[in-house]
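S.K.: I'd like to go over a predicted model; first the sequence, then the structure.
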Amino acid sequence: MGRDGDDEDALRWEGDEDATLAPGWKRVGDPTTPGDAAGDGDDEATDAAASTSADGTPAGPQIGSAELVLLGVFGGVFLLYTLGWILTVLRVTNTATDPVGQFMFALGLALAVIAPAMWFAVAFALTRGRVPLRFTWLAVGAVVLLPVPFVAGVTV
């Protein structure tokens, strides 16, 4: 049989105690944690150091696992919507005869193609730190921007 230390080593990974690997993680009273060397509970210096990035700019809140998965799902949906609008635009013929009408028709088609990507980017940028509001707007966009002509198989 092995030593008891071998059993404990199997459950650990080298560097588990390194506080720099997980931002915001620290052990209270740990002498290796900056700002809390004496274990006096003074966490302000440590919190300020953890909330800034390497170049000194404030770091934003971390994204949780569930939020990251949902962002990936919505990102994939909006990517498929963009593809659906591209395929729809390729099937549509411009029937306008005057130059202004042709330009406006082409502009509308181009805006239809970039709308899903823009909705995702704007919803992500304007709802920073407000997760329920972010996913509400992404869900609204998933309904509003559905490429109905592609889904219905309508050819114009």
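M.R.: Cool, got the structure.

S.K.: going forward, measure contacts and count neighbours with C-alpha atoms only.
M.R.: Fine.

S.K.: give me the number of residues near residue 119?
M.R.: If you count neighbours by other CA atoms under 10 Å, residue 119 ends up with 18.

S.K.: Mind giving me the packing neighbours of the helix or strand harbouring it?
M.R.: Element membership of residue 119 [criterion: DSSP states H and E] is helix 99-126. Secondary-structure packing of helix 99-126 (3 or more CA pairs under 8 Å, 6 or more residues apart in numbering; DSSP states H and E): helix 65-91, helix 131-144.

S.K.: what about versus this one:
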Amino acid sequence: MISDSDDALNWDGDEGAAPAAPSPTASGAKASAPTDGPSDDPALPDGWNAVGKGSEAVGRVESEGSERASLSTAMLLTVGIVGGIYLLFSIGWVVGGLRLKPLANLIVADAMYVPWFVLAVAAPALWFLAVWVLTRAKAAWIRIGLLLLGVVLLVPWPFVTVGVIGS
């Protein structure tokens, strides 16, 4: 009889089988890549192959394009810092744009000012999203370069020139 704590380690129908000894791949060693051919084991569903020695482990066969490379620590830190700068830029566009609105009402109507104000507030987030999606398969230096270009181009000039208090 299998206890409740051992129940999580077994599949349904394995009541009579003894628990398998841990394999060398379970101790932290890298597992071998899945085979590309169809599985010889009729018990496995379509698209699944046995991985490792024999049928110790079962893994889903992934297409070559579905594997993603993880980001390095330096890249994660850089993306996080630049993302924080973009968030501050959006806040700066809100504060600076609201301070600039009374002066802008002398020149343009609200129907012209509000859409451009909303676009200016959303521009840093849109730039970040566009760079993130469009540079997915590119080198890391291209992604960083475009993110830093956005930092230069999207400076909230109404906030920089007028500030919170204004003059």
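M.R.: Nice, I can see it. Since we're looking at a predicted model, the values are computed, not measured.

S.K.: returning to that earlier point: now the angle between helix 65-91 and the helix holding residue 119 of structure 1, please.
M.R.: Per axes from the mean of the first three to the mean of the last three CA atoms, to 10 degrees, the angle that helix 99-126 of structure 1 makes with helix 65-91 is 170 degrees.

S.K.: and the angle from helix 99-126 of structure 1 to helix 131-144?
M.R.: Using the same axes, to 10 degrees: helix 99-126 of structure 1 against helix 131-144 is 150 degrees.

S.K.: Assess the claim that residue 93 of structure 1 and residue 156 are in contact.
M.R.: Yes - with contacts counted by CA atoms under 8 Å, residue 93 of structure 1 reaches residue 156, the gap being 6.8 Å.

S.K.: Quick check: stretch 114-133 of structure 2 compared with structure 1, mean distance?
M.R.: Per the superposition on structure 1, stretch 114-133 of structure 2 and its aligned residues are separated by 0.7 Å on average (mean CA distance after the TM-score superposition for structure 1).

S.K.: For that stretch, buried residues please.
M.R.: Residues of stretch 114-133 of structure 2 classed as buried by neighbour count (16 or more other CA atoms under 10 Å): 117, 120-125, 127-128, 131-132.

S.K.: Where does that stretch end up in structure 1?
M.R.: Matched against structure 1 by TM-score structural alignment, stretch 114-133 of structure 2 falls on residues 106-125.

S.K.: Grab the most central residue of structure 2 for me.
M.R.: residue 132 (8.4 Å; CA atoms, centre = their mean).

S.K.: Excluding chain neighbours, what is closest to that residue?
M.R.: In space, residue 132 of structure 2 comes closest to residue 143 once its chain neighbours are excluded; the distance is 7.3 Å by CA to CA, 6 or more residues apart in numbering.

S.K.: if I pick the residue opposite that neighbour in structure 1 once aligned, what's in contact with it?
M.R.: Aligned by TM-score structural alignment, residue 143 of structure 2 pairs with residue 134 of structure 1. Counting by CA atoms under 8 Å, 6 or more residues apart in numbering, residue 134 of structure 1 makes contact with 123-124, 127-128.

S.K.: with these in mind, which one is nearest to residue 57 of structure 1?
M.R.: residue 128 (16.5 Å; CA to CA).

S.K.: ok, the closest residue in space to that closest one that isn't next to it in sequence to residue 78 of structure 1 distance?
M.R.: Take residue 128 of structure 1 and drop its neighbours on the chain: the residue closest to it by CA to CA, 6+ apart is residue 134, 7.6 Å away. According to CA to CA, to the nearest Å, residue 134 of structure 1 stands 14 Å off from residue 78 of structure 1.
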